[in-house]
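Engineer: Compute the structure for the input listed below.
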Amino acid sequence: MYKISIIEDDTTLASLMSQHLTKYNYDVQVVTAFQDIEEAVTQYQPHLILLDINLPYFDGFYWCRKLRQTLTCPIIITSARAADAEQIMGIESGADDYIVKPFSLDVLVAKISGHLRRIYGDYAAQQERSVRYEGLILYLERLILQYDNQAVALMQKESALAQVLLSEAPKVVTRVTLLTKLWDDESFVEENTLNVNIARLRKRLKELQAPYHIEAVRGVGYKLKELV
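Structural biologist: Next up is the predicted model:
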């Protein structure tokens, strides 16, 4: 099930969009903590974001640039600002599309479906470099981990970690190798940093309900193995 974040301060419109998207079997998050949008969205890890421009605290252009620092999923701006300059600014801020209000909810669904198909569908898989281990696929350009038509977005370090583990699976990868691959010089990385990223990647595998686990091999490192 694809996850969509709605960032819209018009509660009536946000509710209408949420209800309509739910009918199409999307998992929907309506963000209400406008002072902390980045944290709310990053924790949810959506496959697509619907972003208004006129928001409290900071506008949508600011949040689009901010979210683009860590997320690669499609961002669609939904705004009553119809001027060409506003739409250009939205795209230059990192958005993939711009829909002017008022809009048809059915057109919105079609736009969403098109972007999801382009980014996560079969066509995207044919065009993009990927690393596979059995049924688990990591798409390197989009930082997407997929299993059985389910997908989660990864942070950059999580993706780099997954790439090494999938490439070497089911062999053990030493801690030194992982630290060197992820941070170039492991001597400047705290011991706990790798543990944190391993824990995050384990969480992503659980979200996918993938039958794989990252096993710690005492005194050596980690390996990706199939659950039995």
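Engineer: C-alpha from now on. contacts and neighbour counts both.
Structural biologist: Fine.
Engineer: Need the residue closest to the centroid of this protein.
Structural biologist: residue 153 (3.0 Å; C-alpha atoms, centre = their mean).
Engineer: one more, for comparison:
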Amino acid sequence: MFKLLLIEDDSSLFNEIKDRLLQWSYEVYGISDFSKVIQEFTEIKPDLVVIDIQLPKYDGFHWCRMIRSHSNVPIIFLSSRDHPSDMVMSMQLGADDFVQKPFHFDVLIAKIQATLRRVYNYNTEKITFKTWCNATVDYEKNTVTNDSGSIELSKNEIFILKLLIQQKNKIVSRDELINRLWNDKRFISDNTLTVNVNRLRKKLDEIELGRFIETKVGQGYIALEEEIQ
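Structural biologist: Here you go, the predicted model:
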């Protein structure tokens, strides 16, 4: 049974979401003190966080930064504000998905299920390590290591890299990546994938591998395989 932390200060909406999630046999927790979100997060140890942007004390972006400073737990943002910048900011901070209010509960539940399935089921394959461009990609620890150092990737980033490496030197379409990542592209902005890939490439730059992920305009992305000298 998965534990979900719902960080929402609207009590009526919190209770309605909680009731819907309980029907799917999830354990659902809320926040009792919005000035101590991190302390309660640490105590609960949730498998997934659903967080509103507008909260008392500090906004959801602040708490996302705090959570991401020591955890890669999947995060889904909720927002009543109709600003594309909110979605971009969410993805840049490492969120896994974004839901605009008002929303249909079936959409939220589908996104939660897709995220949990992606994060906790994708690494059950026998292959744990992969060598790519003279680097070791660890699909369990979400790390990429080479002679220049080691980086840690988020769940979305390692999943994107894995999909690209599986078809290295071939173009993987944006539609395929979106469908594999979020299950239903109808609810995902095209910019969401761009933000995730750019964040992946920026991290790979730290160990001199960013240049091996290329954008093919109008088509998708490709992971090149470095020639071993």
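Engineer: The residue nearest to the residue nearest to the centre of structure 1 when sequence neighbours are not counted - how many residues pack around it?
Structural biologist: Excluding the flanking residues, the one nearest residue 153 of structure 1 by C-alpha to C-alpha, 6 or more residues apart in numbering is residue 144, at 4.7 Å. Residue 144 of structure 1: 21 surrounding residues under other C-alpha atoms under 10 Å.
Engineer: Then residue 129 of structure 1?
Structural biologist: 12.
Engineer: who are the neighbours in contact with the aligned partner of it in structure 2?
Structural biologist: Aligned counterpart of residue 129 of structure 1 in structure 2: residue 128 (TM-score structural alignment). By C-alpha atoms under 8 Å, 6 or more residues apart in numbering, residue 128 of structure 2 lies in contact with 138-140.
Engineer: buried subset of those?
Structural biologist: Using 16 or more other C-alpha atoms under 10 Å as the burial test, the contacts of residue 128 of structure 2 include 138-139 as buried.
Engineer: now structure 1: which of the contacts of residue 128 of structure 2 match?
Structural biologist: By both residues aligned by TM-score structural alignment, their matches' C-alpha atoms under 8 Å, the contacts of residue 128 of structure 2 still in contact after alignment to structure 1 are residue 140.
Engineer: Sort out for me which of the contacts of residue 128 of structure 2 are in helices.
Structural biologist: If you go by DSSP state H, the contacts of residue 128 of structure 2 have nothing in helices.
Engineer: and which of the contacts of residue 128 of structure 2 is nearest residue 68 of structure 2?
Structural biologist: Using C-alpha to C-alpha, residue 140 is the member of the contacts of residue 128 of structure 2 that lies nearest residue 68 of structure 2, at 17.9 Å.
Engineer: Can you tell me how far residue 208 of structure 1 is from residue 124 of structure 1?
Structural biologist: Distance, residue 208 of structure 1 to residue 124 of structure 1, using C-alpha to C-alpha, to the nearest Å: 19 Å.
Engineer: Looking at the two, which one has more neighbours?
Structural biologist: residue 208 (19 against 15).
Engineer: That one: what's its closest spatial neighbour, skipping adjacent residues?
Structural biologist: In space, residue 208 of structure 1 is closest to residue 150, 5.9 Å off (C-alpha to C-alpha, 6+ apart).
Engineer: give me every residue that touches the one you found.
Structural biologist: With C-alpha under 8 Å, 6+ apart, residue 150 of structure 1 has these contacts: 1-2, 208.
Engineer: how much space between it and residue 205 of structure 1?
Structural biologist: Applying C-alpha to C-alpha to residue 150 of structure 1 and residue 205 of structure 1 gives a distance of 10 Å.
Engineer: Kindly report the same for residue 57 of structure 1.
Structural biologist: Taken as C-alpha to C-alpha, the span from residue 57 of structure 1 to residue 205 of structure 1 is 35 Å.
Engineer: of these two, who's got more company?
Structural biologist: Set residue 57 of structure 1 next to residue 205 and count neighbours by other C-alpha under 10 Å: residue 205 wins out with 20 against 9.
Engineer: quick one: which helix or strand includes that one?
Structural biologist: Element membership for residue 205 of structure 1, per DSSP states H and E: helix 191-208.
Engineer: Packing partners of whatever helix or strand comes next after that helix?
Structural biologist: From helix 191-208 of structure 1 onward toward the C-terminus, using DSSP H and E, the following helix or strand is strand 212-217. Packing partners of strand 212-217 of structure 1 (3 or more C-alpha pairs under 8 Å, 6 or more residues apart in numbering; DSSP states H and E): helix 191-208, strand 221-226.
Engineer: Count the residues that sit near the closest residue to residue 22 of structure 1 other than its chain neighbours.
Structural biologist: Counting by C-alpha to C-alpha, 6+ apart, residue 22 of structure 1 lies nearest to residue 28, which is 6.8 Å off, once chain neighbours are set aside. Look at residue 28 of structure 1: counted by other C-alpha under 10 Å, it has 21 neighbours.
Engineer: quick one: what's aligned to residue 28 of structure 1 in structure 2?
Structural biologist: Residue 28 of structure 1 maps onto residue 28 in structure 2, by TM-score structural alignment.
Engineer: Break down structure 1 into its strands, ranges please.
Structural biologist: Using DSSP state E, the strands found in structure 1 span residues 3-7, 27-31, 48-51, 75-79, 97-100, 130-133, 136-139, 144-147, 150-153, 173-174, 212-217, 221-226.
Engineer: Thanks a lot, see you next time.
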